[in-house]
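In: sequence first, then the predicted structure:
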Amino acid sequence: MWRHGDRSPVECFPATEELCAERWPQGFGMLTAEGMDLGLELGKALRARYSGGLIRPNYTRTDITVRSSDFDRTLMTAQAVMQGLYPPGSGPKTKDGKNGLTPDRLQPVPEHTVQQSQDTLLLAYDATACPAIAAADVAEQKMHLKEWESVSARWGNIRPLIQNVTGLSDDQTTIGAMYAIWDLLVCEMAHDYALIPALNNATLLREIQEIADFTLAHLFASETQQRLAAGRLVAEFSARFVAAVNNDTQPGWNPQSFPKPDRSRDDVAYGPRFWGYSAHDATIVALLQALGAYDGVHPPYASSVALELIPVKQFNAHAVRGGAPALSASPEDLHAVRGFYNTNQTTGNGAFGPEQAITMACSTRIKSANLIQSGAIPAGSCIVSDFVAGYAPVSMPGDTWKTDCALPSPSPTPLPPAPSASPSPAPAQWSGEQIGATVGSGIGGLVLGSIAAVLIVRSCRPEERRGPATMDTATLLF
């Protein structure tokens, strides 16, 4: 799953509004040329990692499926990623194999999406789609009231200055609006635009960033928040892994769309081995929090999370230290899920930086912990049975989402007033950008027992948020 690439801001400060048309000619929330390049580089990195093994070098429908949220920036990022994954020269040829059928043998790849209002997979964090999230946020705020009070006091110390130099009103500068304010500043800095002089202060910018990171992290801090915001993703990933290890058809795949003679092929029978999701920063944060692997730092543009299915090395129940509980020979115990987080920060030679292995909460379950200790699976990973069982509390099958989200949403309880400022209501609910990608693979095929899920996040600013926006009530920020 990946986040979209660099984009334009979704709002401008009233004090600098006259500069917006010149700076952002495509309008608000649109993928920039730099963002397109980030997507392309990400695709190249995915090609280097997976092409020739998990997937074939040339596009094949049975290898890959891409799902995007219904935003221009995520759809365009998905297209850019696919151009990197299947570069010019890899596209179709004439029947005699001598010439390309598209300019530069370009390979189009389909990206699938659904309406924003119906996207319970990649945009589930939006309170307009899931009212129960607002209630869960209020409960989380009450549980950590002292922390919110402390952060609110810090915000109160700088709020008058922010209002004075930006032209933002009281309603536009609640603590819940901090993420939007920080996002706009990040966008301006990413494009080397001059900041308002009073804001061009490293200490002040660090304070704004820390408050913004706090509000984002606490959107998905509780188990209930994680289940509502990322439960559909966790359930889908679990189902894909279980189907892969059991040589079953991937959910959503239709072998009947092929002629009968082809249906006996493993790739046709089982479906794609790579499932990619193009989404938003909030999608990634929600997923990482549900996995117990979030580091509290806002995901940058085109960052990605990958979940990969691998075989357990030298499976031998007697070789596992601890000895109990007994491991079985079931496919779910013979395969493990490992995770990576790639912040996609370019290095000096233009290549993306190294992927970081993540430690998932399921790795502490006793079977997986014993296998890690014996060297049979990588540190931080877990066998499929532990992945499914360990994340069951935050997993939400699609048929229960509407029921679980239809809970009444109480009015947010205001936080204590910030010093020297107007009262700060409870933080607005951010939903974040969602570019989700899961890479799934059946066991039969090029890579035995490999399934990968990649989530990439864009890195300039938040894109959508839950609940009422403070800078513009019609604006989605992530």
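Out: Great, that's in hand. Residues are numbered from 1 along each chain as shown.
In: C-alpha from now on. contacts and neighbour counts both.
Out: Noted.
In: I'd guessed Asp104 sits against Pro92; true?
Out: No: in this structure, Asp104 is not within contact of Pro92 by C-alpha atoms under 8 Å, at 9.9 Å.
In: which of those two has more residues huddled nearby?
Out: Pro92 (18 against 14; other C-alpha atoms under 10 Å).
In: so how far is Ile55 from the more buried one?
Out: Per C-alpha to C-alpha, to the nearest Å, Pro92 is found 17 Å from Ile55.
In: now swap in Phe13 and tell me
Out: 46 Å.
In: could you do Val138 as well?
Out: 44 Å.
In: how about Asp333?
Out: In terms of C-alpha to C-alpha, Asp333 sits 24 Å off from Ile55.
In: correct me, but Leu85 touches Gly52?
Out: No: using C-alpha under 8 Å, Leu85 is not in contact with Gly52; the gap is 11.5 Å.
In: for Asp6, what are its contacts?
Out: Leu31, Thr32, Ala33, Glu34, Gly35, Met36, Leu38, Tyr301, Ala302, Arg458, Ser459, Cys460 (C-alpha atoms under 8 Å, 6 or more residues apart in numbering).
In: for Pro9, what are its contacts?
Out: Phe28, Gly29, Met30, Asp183, Leu184, Cys187, Arg461.
In: please report the number of neighbouring residues for the third one.
Out: By the other C-alpha under 10 Å criterion, the neighbourhood of Met30 contains 21 residues.
In: my read: it touches His4, true?
Out: No: here Met30 does not reach His4: they are 10.1 Å apart, not a contact under C-alpha under 8 Å.
In: who touches both of those two?
Out: Arg73.
In: okay, the residue nearest the centre of the chain and Arg105: tell me how far apart.
Out: The residue lying closest to the centre of the chain (C-alpha atoms, centre = their mean) is Ile284, at 2.6 Å. Separation of Ile284 from Arg105 (C-alpha to C-alpha): 33 Å.
In: likewise Asn344?
Out: Distance from Asn344 to Arg105, by C-alpha to C-alpha: 27 Å.
In: just want to know which of these two has more residues nearby.
Out: Using other C-alpha under 10 Å, the more surrounded residue of Asn344 and Arg105 is Asn344, with 27 against 16.
In: so the more buried one sits in a helix?
Out: No: per DSSP: H, G, I helix; E, B strand; the rest coil, Asn344 lies outside any helix segment and is coil.
In: dropping in the other structure now:
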Amino acid sequence: MRNIPICAVFLAACYSNLPICEASHKLHKLKAKLAGEKPNFDTLEYVHVIWRHGDRTPALPLWNEKEIFAEKWSEGQGELTRKGMAQQYRLGDWMRSRYSGFLGDRFDRAEIYVRSSDYNRTLMSAQANMAGMFPPKEHEIWNKSLLWQPVPVHTMPREMDIQINQEADCPVAKAELDRIWNSEEVLKMKEQNKELLTFLGEKFNKPDLQLQDLWIVYDNLFCQQCHNDTHQWPEWMTDTIFKRLVRVYDVTSQFEYHTDLLRRLRGGSLLKEIFERFKAKASGTLSKKTKFFAYSAHDSTIAALLASMGIFLEVFPLYATAVLLELHKVDGKYILEIYHKNITDSPLLYEYEIPGCPIPCSLDKMHEDLIKFFPDNWNEECGLPSNDQSAKKYIVTIIVLAVTCILLAVILVTDFWLHRRKRHRIVSGMEGRSGARPLISDAEEDGDDLDNHEI
């Protein structure tokens, strides 16, 4: 492998005939080198892979197309397309080729674990990816006409997923991002692009279009371009306008993880989880058979993770691209290597040098440098009730409910006892009256009989 200037790494893609939806990403002043097709299996210990889902429909409709969106995109909003399924299948096939000497030839439940965010597009991407990575062989084939086998894909509710769902509620992160959107730098950028914002706002029926809303415009036009066989841009849209839109979108996208606070709250939880697993593998507390952990996620997941490591992308990751974090053991020392497959359907892979930790970078050194981005208690740092507080509230709630139930039971029993006692008194009173002098004596009754007889 050889060092390559970053501009040269991406030169071919920048000037190729690939459509923009499949072009490579540029990196911001980052050292990279072209990696080999396979890692060193003699030293490789563990792998984390984080990929973006495949091609999808627009996440949100344009403001002037809400009524006709379902007609234009039958799959629905933000759903994986057939093109996206194929992209993920090929990515899985590529990973099978890269790690075929590390993982077994067959799917082993003890070796690999796949986790997805709770979105249809990421869950389906994970399944398509695993179909490419682990096609059934010999005794694994359960249907001769279907060369596919089910592979477990795990997930959790979106609101609980603080690792790979960057939209999880975090008031502090939201406030920090709002502060950035209202900063002098952004307001200046807004003024510089006022003409473009006004123009697009008029065309898409969105008065006072803001920079933070520009992604919706970009996303829809980008999806239309990726599906230009069935979808067309508006007649007024030109390559020149779109290129300018892309440039502004690329810059504003960087604001999502612009500060250390955002890097900690949006990328730190996943980074912390990955390092904890690496540390467990290095210490021997993780099963020796466990080798591969995959996250089926989003462009924002990859961007946040890389930002937390000091790697800032000028453009968000493309469809079906992936970041690979490999743990190697070299001469008794654990080394962490970071790779980026940043071009859809390309076999090219680049190794990144982490700022402040030249290659080869030890796991301990990188952990020491990045631990400042590990949240101690994400809920508390986000301004949400902590897990301990939630547990305490839950316990208090259970106690209150229990006491309430007990009081209600006591009231009901007491009420029942009082009614029963009252009824008993009434019955007793009636029985007491039955022992008193009868209204008509026996003699009187006999007299009545006699009189009647005489008559």
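Out: Yep, it's here. Just so you know, these numbers come straight off a predicted model, no measurement behind them.
In: what residue of the second structure takes the place of Ala202 of the first structure?
Out: Aligned by TM-score structural alignment, Ala202 of the first structure pairs with Asp239 of the second structure.
In: can you classify Tyr193 of the first structure by secondary structure?
Out: coil.
In: that one: neighbour count?
Out: 11.
In: likewise for the one 10 residues further on?
Out: Applying the criterion other C-alpha under 10 Å, we find 10 residues in the vicinity of Thr203 of the first structure.
In: and the next element down the chain from the one helix or strand it maps to?
Out: Per DSSP states H and E: Thr203 of the first structure is located in helix 202-217. As assigned by DSSP H and E, the chain's next helix or strand after helix 202-217 of the first structure is helix 223-245.
In: in the second structure, what residues pair with that following helix?
Out: With TM-score structural alignment as the criterion, helix 223-245 of the first structure aligns to 260-282.
In: and the matching stretch, what's buried?
Out: Within stretch 260-282 of the second structure, the residues that count as buried by 16 or more other C-alpha atoms under 10 Å are 260-272, 274-275, 277-279, 281-282.
In: can you check stretch 130-149 of the first structure too?
Out: Neighbour-count burial for stretch 130-149 of the first structure [16+ other C-alpha under 10 Å]: 130-141, 148-149.
In: to which residue of the first structure is Glu445 of the second structure aligned?
Out: So, by TM-score structural alignment, Glu445 of the second structure is left unmatched.
In: and for Glu445 of the second structure, the neighbour number?
Out: Neighbours around Glu445 of the second structure, by other C-alpha under 10 Å: 10.
In: and Trp181 of the second structure, how close does it get to Leu211 of the second structure?
Out: 8 Å.
In: quick check: neighbours shared by the two?
Out: With C-alpha under 8 Å, 6+ apart, Trp181 of the second structure and Leu211 have no common neighbours.
In: biggest strand in the first structure by residues?
Out: Ordering each strand of the first structure by length in residues (DSSP state E) puts strand 301-311 first.
In: who are the packing partners of that strand?
Out: When contacts are defined as 3 or more C-alpha pairs under 8 Å, 6 or more residues apart in numbering; DSSP states H and E, strand 301-311 of the first structure packs onto strand 2-3, helix 33-50, helix 281-291, strand 335-342, strand 451-458.
In: report the aligned residue range of the second structure for that strand.
Out: Counting by TM-score structural alignment, strand 301-311 of the first structure corresponds to residues 319-329.
In: average offset between the longest strand of the first structure and the second structure?
Out: Once fitted to the second structure, strand 301-311 of the first structure is off its aligned match by 0.9 Å on average (mean C-alpha distance after the TM-score superposition for the first structure).
In: coming back round to it: let's have the helices and strands packed on strand 301-311 of the first structure in a markdown table, adding distance to Glu308 of the first structure.
Out: Formatted as a markdown table, those follow (distance: least, C-alpha to C-alpha, whole Å):
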| stretch | distance to Glu308 of the first structure |
| --- | --- |
| strand 2-3 | 14 |
| helix 33-50 | 11 |
| helix 281-291 | 14 |
| strand 335-342 | 5 |
| strand 451-458 | 4 |
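In: closest to Tyr193 of the first structure out of the ones you listed?
Out: Each of these was scored for nearness to Tyr193 of the first structure using C-alpha to C-alpha, and the closest is helix 33-50 (14.5 Å).
In: that closest one vs strand 301-311, what angle?
Out: Counting by axes from the mean of the first three to the mean of the last three C-alpha atoms, to 10 degrees, helix 33-50 of the first structure lies at 10 degrees to strand 301-311.
In: tell me how far the match of strand 301-311 of the first structure is from the chain's mean position?
Out: 18 Å (C-alpha atoms, centre = their mean, to the nearest Å).
In: what does stretch 178-196 of the second structure give?
Out: 29 Å.
In: buried residues of stretch 356-369 of the first structure, list them for me.
Out: Ala357, Ile358, Thr359, Met360, Ala361, Cys362, Ser363, Thr364, Ile366, Lys367, Ser368, Ala369.
In: for the aligned partner of Leu85 of the first structure in the second structure, give me its contacts.
Out: Leu85 of the first structure maps onto Met133 in the second structure, with residues paired by TM-score structural alignment. Residues in contact with Met133 of the second structure (C-alpha under 8 Å, 6+ apart) are Tyr89, Gly92, Asp93, Trp94, Met95, Arg96.
In: number of residues surrounding the first one?
Out: When you say that, I think you mean Tyr89 of the second structure. Neighbours around Tyr89 of the second structure, by other C-alpha under 10 Å: 22.
In: and it, how far is that from Gly104 of the second structure?
Out: 19 Å.
In: what range in the second structure matches stretch 147-159 of the first structure?
Out: Stretch 147-159 of the first structure maps onto residues 185-197 of the second structure, going by TM-score structural alignment.
In: please identify the buried residues of that stretch?
Out: Here stretch 185-197 of the second structure shows Val186, Lys190, Asn193, Leu196, Leu197 as buried, counting by 16+ other C-alpha under 10 Å.
In: distance of Thr283 of the first structure from Ala217 of the first structure?
Out: Counting by C-alpha to C-alpha, the gap from Thr283 of the first structure to Ala217 of the first structure is 12 Å.
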